[in-house]
Each structure stands twice: as structure tokens, then as C-alpha cells.
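Undergrad: structural data only, the sequence is not supplied:
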């Protein structure tokens, strides 16, 4: 079955390396503050208050709604379906925002901005919620190293994109081509790098470095692979959930608005 085809144990470092690479490519929502003054000027707005609201929709999609949905699908079918959905959401969101810039009335255009921002965030959340969990399954022996490499792509992408996008805007003006570019490369990364080659290991799989462990060690609670349904019945899930929601709102509140201060 195609859902179970992908890179095997012998090349498992492909997972964090490709997650880093694709994270660089698709994680662009941290650039949103770069666009605020240009959107404000394009539509002749007095304040940026209604523009900033797009960051809220992006954060709700990426940090709150998408990851648990992606987790349920991952448990049942593996990562491929999530990456296909991420490609659709990311491409659709960017195309909507590119269409927004063809309009002149903000009372209409703002809905393109809000829905597009939400879809991009939702697609990013599908990607992030899937690749982190999958990398964790492939690296129970080196979780910190593999996970650190995988998630570093998002921050690296912001560092790379910021000067490039700013240079493009200075040279060509603020236009929809930027978002069409993001739509194409995001969909291509998901469909041609992630979807064909990613899969989860068998439920009882362990790397060779851990196969000699004692039965007692294998039965330790820290090594249990919880499904989403099992996790929501554990109070620790809800404690961590509250912490993550608070952290997510704090992060988005700061990073998406700091350039306006």
C-alpha cells in the first residue's frame, strides 16, 4: 500500500534532514509583519489594526487547530495524507492573498487576507504536527538531536527569506508574485519531498542501538507510544495543552506585532 512506502531504517536521517529543508521552504508566516505597512499603503488604511488580525487567524490554524487533527490522521494512516493536505492548504492560502492584492476595497479584501492567513497557518500546522511526531517515532534513541535538527528549519527560513523578500519588494514593489512563488514552492516541497518518501515505522519498531535493551527497559513508561485517543485521557496531556496554547498566543502576539512598535 502506498501509504506504507517510504525511506527505511537504514536511511532514517533523511527524515530530520528533509524536515529541516522543507521547514526552511514553507514556514513563512513569521514574515507577516514585513507585509503590514505595504498592505496598509496598498489599501490606504489609517491603521494596521485590521491587518494584524491576520496573524491571529494564522496562529489559530498553525498552533491550535491543525496539529491535533494532523495527529489523528497520522495515527491512522501515516504522514502522507497530512502532507498532501498541507500542500493544498498552503497553496490555496497563498493564492488567495495574491488575489487580494488585485482588489482595491479593503472591506472585501480583508476576507481574502484572513482566510488566506488561516489556510497558510493551517497548512503549516499540518506539516509541523506531522513531521515532529514522525521524526520522534524514528529516533527514540536520539530524539533531541533529530528533533532539534527538524524544527530548526522554520527559524532558518525566516532568516533567509526576510532579506530576500525585502530586496524583491524594493526592486519590484509589493505584488502578488511573492505569494504565488510561496504557493508553488510550498506545494512542490510537500508533494515531491515529503509525500513520496515519508512513512512511520512499525508500531513495535526499535533502532538497532536499542534492540538489546532488557524487557524491563522496554516496558518503561517513557518509551510508550501513545495514540491521540490515549493521550486525551491522560491529565498530563491537558496540562501540557494549556501550556502550549498560552505559549502559542504569547509567541504569535510578540513575533507578529513587534515590528509595529
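TA: Structure received. Just so it is clear, the structure is predicted and the values come from calculations on it, not from any experiment. Numbering: from 1, shown residues only.
Undergrad: going forward, measure contacts and count neighbours with C-alpha atoms only.
TA: Will do.
Undergrad: let me see the ranges of the helices in the stretch 101-250 of the chain.
TA: Assigned helices in the stretch 101-250 of the chain, in chain order: 106-138, 143-172, 177-189, 195-197, 215-218, 228-231, 235-255 (criterion: DSSP state H, counting those that start in this stretch).
Undergrad: here's the one I want to compare it with:
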């Protein structure tokens, strides 16, 4: 997961060099990012289905290993491309590969640790959220010294190679190897629902809409963090001997990673719906503060970190809730179906750039993100929580009816 973090969270440092080298419009370059996110999410059900069908021993290894090869191939292609078409193909390769790695990693976590599902998923997802903090400055330095093409080539080969090796040590539990947990703050289904049943469940679609709402704002800031800093003319302002943008990039990725296991642990203690409402409320505050104080270098760093902190929690909370509701046997595929919400939200990334170009600032985009977070709080409290309770009550009633019928 650490090895695919740069594909998303390091992307913004490549945008300006590519624009300068080829005179491509930023909106055109960001189409590649949208393709990456779309396939990294929308293709995960395919990867997960293949993984589950092959079996717990070899499925994870083969799917994740193939993902490592595709990740390397995508960035190597980006290193040599001289056309937008090739750049988009590179985005597609890395997207499909990253999706394979992500779905296997999350599927592994939710299956092995039912008693600490939120924390386990958060720890695994933290690799994707914070992994770029280790390499974002080295990548920026490498681009400055040798060009973005060399950075794509070198880091693409390293990232893909490490994934290919690490994947051979992954497996899912065999049937009966891990027992379901009845207690805890969140009720867990003892039945495993197939993907067809999940897609036919209305509570899944309530969860999906909420996921889309939360993904949208974070993706916009992730893809355009450099542009937002440049719009305030603070990118190169020094803070404690470090440029504002570099410090913000590292701090944001660290906070993104910290949030995932932290909110997952909190959810294990007080329940997922309550934790979601807390996180989304803090997210509204974070976007509004970035809107209000983003022009101040120190405030930009702190507010950006808070945005990523409040956004990162969704990648531990939503997979855990999906597995609690629909069971573990098909958890890799079902969590991947929910993860496609991120791809749906990615469609808004180019739209944000267009709005900014029309209005001349990022203020309107940040205000919309603030409102979206507020809406998400109400969706969880007034719709998702009652829907989940009713779904679980219906499940209990159905099981009781089946037992009575057999008796």
C-alpha cells in the first residue's frame, strides 16, 4: 500500500513539470488523474472477484503481483510519453494495478481481524494515505535535478518491484480459520451476502452515496494541492527552513495516514456511525478554515493537514461498515463495489479546475466541499444509521423465520 501512495498523493508534483515540458493545459493533464482514480476504483470489483474465485492462498498473490507489474508499466510509460493519449494509457495501467493492490490489501484486513476490523483496515489503509510522505520530497528533488521523466522511471520500477515481491507473502484465511465476533460496538453480520444481494440492498446504496459525498472534496484537494498553494503565492515561502508546499505535502500525507487507524480504533470503541459523524463534522471545519486562512503559509500547512486527516478516515470506516453489514466471505468483492464511489467522485476533479478557471480562485470549490461535509453528517445521522439498523433487524427476523420453518 505504501508503494502505491505516490500514484495518487504524489501526482500533483508532476503536473507543473509536464505542463512546462509539453505546454499541455492543466485540465488536460488532470484527465489522466481522473482515469487513474476511475480505474483504481471501478475496476476493483473485477480484481476482487478474480481474487475470491482463485482462492485464499493463491488469489491474493496473483492479483496483487499483477498489480505491481501494471503499476511499474504505467509510470515507465509516463516517463517516455510525448502525447496526452499515452499519458492517459499510463493512467489506466496504474489505475488498474493500484486497484488490484488496494482491494487485496483491504480484503485481507477485514477478513483476518473481525474483532478489530476498523483498526486493522485503518492500519492497512494508512500505508496508502501516508506512504507518499516518505518519498514526496525525494521525488521533488529528483524532478528538479533530473526531470520528471527520470522520476517516473526510477520510482515506477521501485514501487512496482517491491509490490511484486511483497505480494507473495499475502493470503486470506481459509474457511473456518477465523471465527466471527458477536460482541463489540458495531453489530456484525453472521451471514455472508453475495455481491448480487449487496447490489440489491438499499442500505448499500445509502452507504454508497455517503461515500461519494466524502470522496469528492478530498480528491479535488489531493489533485490540486500544488495549484491551490500557487494561487496564494506561498509555495516557496520558507517555514522553519522548508518551503511551504513541501512541508504541506509531507504533513498532509502523514495526517492522512494517522487518521485511518485512529478513526478505525475509535469506531471499534463507539461504533461506526458516531465516528463518521465526528469525522465529517471536523472535515467541514477543515475545508472552511482552508478557505478562510489558506493564504497564510503556516495556516495553509495546518489546514491542509486537517483536511487530509478528516478525509483519510473514510478509507477505514466505509470498508469496515460494509463488512459488518454484509459478512466476510465475499468481503473483498463487496468492499470493492463500495470503493467504486471514489471513482464516481473523481469525475468532479476536472470540473473543479473548470470552476476555478471561471471564478479565478479556489474559494468556491472549498466552500462547496464544506457544505458537502455538512450534508454528509446529516445523511449519516438521519438516513444511514436508521437504514443500517433496519437492515440488521430484518436480517435477524429473516433468520428467526428460517429457524422456525425448519423446526
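TA: Nice, I can see it. The structure displayed is predicted, hence computed values, not measured ones.
Undergrad: so the aligned residue in the second structure for residue 72 of the first structure, which state does it fall into?
TA: Structural alignment (TM-score structural alignment) places residue 72 of the first structure against residue 49 in the second structure. Following DSSP: H, G, I helix; E, B strand; the rest coil, the label given to residue 49 of the second structure is helix.
Undergrad: residues contacting the residue mapped onto residue 26 of the first structure from the second structure?
TA: Residue correspondence to the second structure (TM-score structural alignment): residue 26 of the first structure is matched to residue 4. Neighbouring residues of residue 4 of the second structure by C-alpha atoms under 8 Å, 6 or more residues apart in numbering: 71, 98, 128, 131, 159.
Undergrad: so which of these is the most crowded?
TA: residue 71 (34 neighbours; other C-alpha atoms under 10 Å).
Undergrad: assign that residue to helix, strand or coil.
TA: Three-state call for residue 71 of the second structure (three-state DSSP): helix.
Undergrad: so it makes contact with residue 160?
TA: Yes. Using C-alpha atoms under 8 Å, residue 71 of the second structure makes contact with residue 160 at a distance of 5.5 Å.
Undergrad: so where do the strands sit in the stretch 201-350 of the second structure?
TA: 238-239, 242-243 (DSSP state E, counting those that start in this stretch).
Undergrad: how about those, which one is nearest residue 167 of the second structure?
TA: Relative to residue 167 of the second structure, the nearest member of the strands of the stretch 201-350 of the second structure by C-alpha to C-alpha is strand 242-243, separated by 36.0 Å.
Undergrad: and the closest one, how far out from the chain's middle?
TA: Taking C-alpha atoms, centre = their mean, to the nearest Å, one finds strand 242-243 of the second structure lying 27 Å from the centre of the chain it belongs to.
Undergrad: stretch 394-407 of the second structure too?
TA: 38 Å.
Undergrad: tell me the buried residues in that stretch?
TA: With burial defined by 16 or more other C-alpha atoms under 10 Å, the residues of stretch 394-407 of the second structure counted as buried are residue 395.
Undergrad: and the gap between the spatially most central residue of the second structure and residue 62 of the second structure?
TA: Nearest to the mean C-alpha position of the second structure, by C-alpha atoms, centre = their mean, lies residue 315 at 5.6 Å. Going from residue 315 of the second structure to residue 62 of the second structure by C-alpha to C-alpha, to the nearest Å gives 24 Å.
Undergrad: just tell me what residue 166 of the first structure corresponds to in the second structure.
TA: Here residue 166 of the first structure is matched to residue 140 in the second structure, going by TM-score structural alignment.
Undergrad: from residue 148 of the second structure, how far off is the closest residue to its match other than its chain neighbours?
TA: Closest residue in space to residue 140 of the second structure, ignoring its immediate chain neighbours: residue 13 at 6.7 Å, by C-alpha to C-alpha, 6 or more residues apart in numbering. Here residue 13 of the second structure is placed at a distance of 9 Å from residue 148 of the second structure (C-alpha to C-alpha).
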